[in-house]
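>>> I would like the atomic coordinates for the input below:
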Amino acid sequence: MQNWLLPEYIQDMLPVEAWRVEKMRAQVLDLLKKSGYQLVAPPLLEYEESLLIADSADMDLRTFKLVDQLSGRTLALRADITPQVARIDAHLLNRQGVARLCYAGSVLHTIPAGLNRTRELLQIGAELYGHGGIESDLEIQQLMLQALALIGVEQVHLDLGHVGVFRALVQHAQLSKALENELFAALQSKDSTSLQALTEQLDSVLRSALRVLPTLYGSCDEVLARARKSLPDYPEVCAALSDLQTVSVKLHGAVASVGIDLADLRGYHYHSGMVFAAYHAGSHDAIALGGRYDDLGKSFGRARAATGFSMDLRLLYRLLPACAAQPGIRAPYLDDADLACEIATLRAAGEVVVVSLPGSVDYPDESLCNRELVLQGTRWQVVTMVN
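You can find the predicted model right below:
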């Protein structure tokens, strides 16, 4: 086997992609900084128990593990940065009020997160701690949509959900953990046959409510109207539907379209309230995800109201129109003060200037230069290169 081959679903980023992704990263971080979010940079590697939160089987399956040669303990390569940021908020910053944090870094998955996805994602996101109201959910959702628009991703559809609806039904039914997990799996796959069988022994109200959940998706007004008619009026359910109504109205016009899916329980063992996902016609998978996760801090001994979003810049890059690399200017290799000054001026203005090294052969297509610096009289001038 050739030693230059990479593992499956692991790819290099070549110059055009790498520069554009880096620009996207800088644009989003600048937006977050101006919105009051402070940058943190957690390590790629931690002890296993710090990263595998809430007994999540999904997280456990996605996480690479290895043995630490120093301590003998099991280490894990992060599959998600959010738990690390929650740990920083809980113990290193230990703030009592609202904390706004952001991050950007690689995460690794043992298996691809979706169709044609890489196993090394470049995750960027924001987390807001210390506020449990709908206002912080809205702030995070609006920031996510602003970030997508800023980097050029248009015509986004936003799906809203709320794990509180399913949680309330399960709690009122007093189901066993095993049955709850089976119902969760059936709802996630919208497996009506399994759902029918699993709810057969429940009372009629809960049976009807759980069976109708997979059908409660579509336009906001229509879904909410049907949900209020078909779901029991438990306080938790009413509050969840009210929050969804508020957010859908507030986001109207900020995105191409907004829908609701009450059977979308992505991250059910992780999230505690409203969840959301952005979609685009160019991707089979969600292009950005987020939601409320007030219970996550318990894993670190300090529960805090929390909501946030994250997205993979490498996936988003694929949705953007193709662009060529910025053409450069070729300059000769000379010990000339005026030439050095002109090169510095051009670079300060944002131009790419490539100095030809002595004895090298210049290939304009490889150096991406379409102009050159030429001495005309007593001044160095930029002229178009002649093929």
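>>> CA atoms for contacts and neighbours, from now on please.
Fine.
>>> so is Gly291 in a helix, a strand, or just coil?
strand (DSSP: H, G, I helix; E, B strand; the rest coil).
>>> isn't it up against Asp137?
Yes. Applying CA atoms under 8 Å as the test, Gly291 and Asp137 come out as touching, 7.5 Å apart.
>>> okay, those two: which has more neighbours?
Per other CA atoms under 10 Å, whichever of Gly291 and Asp137 has more neighbours is Gly291, with 28 against 25.
>>> residue contacts, that one?
Gly291 is in contact with Asp137, His271, Gly273, Met274, Val275, Phe276, Thr307, Gly308, Phe309, counting by CA atoms under 8 Å, 6 or more residues apart in numbering.
>>> can I assume the second one sits in a helix?
So that's His271. No. Under the criterion used here (three-state DSSP), His271 is coil, not part of a helix.
>>> separation between the nearest residue to it once chain neighbours are set aside and His131?
Of all residues not flanking His271 in the chain, Tyr293 sits nearest, at 4.2 Å (CA to CA, 6 or more residues apart in numbering). Distance of Tyr293 to His131, given as CA to CA, to the nearest Å: 11 Å.
>>> so Glu154: helix, strand or coil?
Once three-state DSSP is applied, Glu154 turns out coil.
>>> in terms of helices and strands, where is the residue lying closest to it once chain neighbours are set aside?
Leaving aside its sequence neighbours, Glu154 sits nearest to Leu148 (CA to CA, 6+ apart; 7.4 Å). Assigned by DSSP states H and E, Leu148 belongs to helix 134-150.
>>> also this sequence, please, to line up against the first:
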Amino acid sequence: MDTSDPDLLPEGLEDRLPREAAAATRVMRTIHGVMEGHGYDRVLPPMIEFERSLASRMAGISSRRMFRFVDPQSLRMMALRSDITPQIGRIAGTRLSAAPRPLRLCYAGQVVTIKGAGLDPAREKLQCGAELIGVDNVAAAAEVVAVAIEALQAAGATGVSVDFTLPDLVDTLAAEALPLDAAQVGAVRRELDSKDAGGLVDAGGAAYVPLLYATGDFASAIDKLAAIDAGGVLAGRIAALREIAARLDGRARLTLDPAERHGFEYQSWFGFTLYAEGVRGAVGRGGTYRIAAPDGSAGADGEVATGFSLYPDALIDLIAASESAADKLFLPLGHDRAAAERLRAIGWRTVAALTEADTAAQLGCSHVLGPDGPQSL
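A predicted model of the protein is given here:
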């Protein structure tokens, strides 16, 4: 990395200039407005917490992904959050532990990781999401998916699609229907994730190969999954997926990849990934899970929850690139201040001249305030 320029930003970090920053603000407000409209109350956890709390509150969140440092006051290790979801779990399990359930909470803020993921070098991202805590059923799952779709569409996303998965599929089948030794489970999961039929056979998971083909458009994929359901052990999950899809009532394109587990390390029986037209990669992910205790254990004692996280940065870039410059009204020296105030009250953005040399064109204005009101340039 070239360090000769003192103003060079570290890899994976960037400034958002006025147009992008304005788009980011609108997207975040819109997403929050949708969640608030469905009864989700916003909380604002801090950017920094004790490392132990952040790293242990949810399985699958590794402290190796977080920036860490020693707090000079407590002399304890601190960390910069890489995911807001564990913080919501902490709030729900401590300060809001006595609040009525189901508890609906939402959030929006920046998260930072030490290293980008895959082909995405970004190390700082905007994360917006909602958590429905205390309930784990079809109604909760359908509500969460529907709110996530509505929030994305309201923010400007088009061609939204949702890919369903069953994160505990291998564990469920391996227990009895398609038995695996404990040592084989991890290898079978990995080969299913990589969609490698030969690798599955080599790992002792030949019986799991048909799962690779129960993917694609939801209606046909769910029928394929039902056809290969060994002993009906997945019947309840298949019925739940069908009901969730029916409740969404065509709001987005639905697909199914039942064996997908990458990114769903802490989800339980249901997970989903969100995509949007023109946006590279996923724009969100969610599902059912159990909130871990402070020692990192979840098990049967962790409180059930269903939620989603949106990462709208790529969507923001797409929106900002397609938008024309917003109107701005130039206010000459000696302008009518009362008129300018009335115009701002109805939504105009004004830019006041500070010297005789200031002009509307120089300041990027589209209109100028004249005797009869705004005049287009």
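>>> of all the contacts of Gly291 of the first structure, which two lie farthest apart?
Greatest spacing in the contacts of Gly291 of the first structure, by CA to CA: Gly273 and Phe309 (13.4 Å).
>>> to which residue of the first structure is Arg285 of the second structure aligned?
Under the alignment (TM-score structural alignment), Arg285 of the second structure maps onto Leu289 of the first structure.
>>> what sits against the closest residue to its match other than its chain neighbours?
Excluding the flanking residues, the one nearest Leu289 of the first structure by CA to CA, 6+ apart is Ala277, at 4.5 Å. Contact analysis of Ala277 of the first structure by CA under 8 Å, 6+ apart lists Leu158, Asp159, Leu160, Ala286, Ile287, Ala288, Leu289, Gly290.
>>> how about Tyr129 of the first structure?
Tyr129 of the first structure makes contacts with Asp89, Val98, Ala99, Arg100, Arg304, Ala305, Ala306, Thr307, as judged by CA under 8 Å, 6+ apart.
>>> quick check: the equivalent of the second one over in the second structure vs Pro121 of the second structure, distance?
Looking back up the chat, that one is Val98 of the first structure. Using TM-score structural alignment as the criterion, the counterpart of Val98 of the first structure in the second structure is Pro102. Look at Pro102 of the second structure and Pro121 of the second structure: by CA to CA, they are 37 Å apart.
>>> which of those two has more residues huddled nearby?
Set side by side, Pro102 of the second structure and Pro121 show more neighbours around Pro102, with 15 against 12, by other CA under 10 Å.
>>> does Gly307 of the second structure touch Arg290 like I think?
No. In this structure, Gly307 of the second structure is not within contact of Arg290 by CA under 8 Å, at 10.7 Å.
>>> for the stretch 151-300 of the first structure, what spans make up the helices?
163-173, 177-188, 192-198, 204-212, 220-230, 235-250 (DSSP state H, counting those that start in this stretch).
>>> select, out of those, the one closest to Ser71 of the first structure.
With CA to CA as the measure, helix 177-188 is the member of the helices of the stretch 151-300 of the first structure nearest Ser71 of the first structure (34.8 Å).
>>> need the contact list for the equivalent of Thr110 of the first structure over in the second structure.
Using TM-score structural alignment, the partner of Thr110 of the first structure in the second structure is Ile114. Ile114 of the second structure makes contact with Arg64, Arg65, Met66, Phe67, Arg123 under the criterion CA under 8 Å, 6+ apart.
>>> for Gly164 of the first structure, give me its contacts.
Glu236, Val237, Ala240, Ser272, Gly273, Met274.
>>> could you redo the last one with a cut-off of 10 Å?
Counting by CA atoms under 10 Å, 6 or more residues apart in numbering, Gly164 of the first structure makes contact with 170, 236-241, 262, 265, 268, 271-275.
>>> show me which of these are buried.
Buried subset of these (neighbour count, 16 or more other CA atoms under 10 Å): 170, 236-238, 240-241, 262, 265, 268, 271-275.
>>> TSV for those, including distance to Trp19 of the first structure?
Output for these, formatted as TSV (distance: CA to CA, whole Å):
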residue	distance to Trp19 of the first structure
Val170	48
Glu236	47
Val237	46
Cys238	47
Ala240	42
Leu241	43
Leu262	39
Leu265	36
Tyr268	36
His271	34
Ser272	37
Gly273	37
Met274	35
Val275	32
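>>> closest to Leu44 of the first structure among these?
Proximity of those to Leu44 of the first structure (CA to CA) peaks at His271, which lies at 22.8 Å.
>>> so that closest one touches Ala305, yeah?
No. If you go by CA atoms under 10 Å, His271 of the first structure and Ala305 don't touch, sitting 11.1 Å apart.
>>> mutual contacts of those two, please.
Common neighbours of His271 of the first structure and Ala305 (CA under 10 Å, 6+ apart) are Arg292, Tyr293, Asp294, Asp295, Leu296.
>>> mutual contacts of Gly273 and Phe309 of the first structure, please.
With CA under 10 Å, 6+ apart, Gly273 of the first structure and Phe309 have common neighbours Asp137, Gly291, Arg292.
>>> now the longest helix seen in the first structure: which residue numbers in the second structure?
Looking across the first structure with DSSP state H, the single longest helix is helix 15-34. Helix 15-34 of the first structure corresponds to residues 18-37 in the second structure, going by TM-score structural alignment.
>>> how distant is that stretch from the center of its chain?
14 Å (CA atoms, centre = their mean, to the nearest Å).
>>> now it on the first structure. Mean distance?
Once fitted to the first structure, stretch 18-37 of the second structure is off its aligned match by 1.0 Å on average (mean CA distance after the TM-score superposition for the first structure).
>>> sec struct for the residue positioned nearest the centre of the first structure, please.
By CA atoms, centre = their mean, the mean C-alpha position of the first structure lies nearest to Met311, the distance being 1.6 Å. Under three-state DSSP, Met311 of the first structure falls in the strand class.
>>> ok, it to Leu148 of the first structure distance?
The value you get for Met311 of the first structure to Leu148 of the first structure, if CA to CA is used, is 9 Å.
>>> quickly list what's touching both of the two.
Ala278, Ile287, Ala288.
>>> so which of those wins on neighbours?
Going by other CA under 10 Å, Ala288 tops those with 24 neighbours.
>>> returning to what we had before: just give me the closest of the buried ones among the contacts of Gly164 of the first structure to Gln27 of the first structure.
Val275 (24.7 Å).
>>> aligned to Leu343 of the second structure, what sits in the first structure?
In the first structure, Leu343 of the second structure lands on Leu346 (TM-score structural alignment).
>>> measure that match to Ala324 of the first structure for me?
Applying CA to CA to Leu346 of the first structure and Ala324 of the first structure gives a distance of 20 Å.
>>> out of those two, which sits in the busier spot?
Legend: neighbour count by other CA under 10 Å for Leu346 of the first structure and Ala324, higher for Leu346 (14 against 8).
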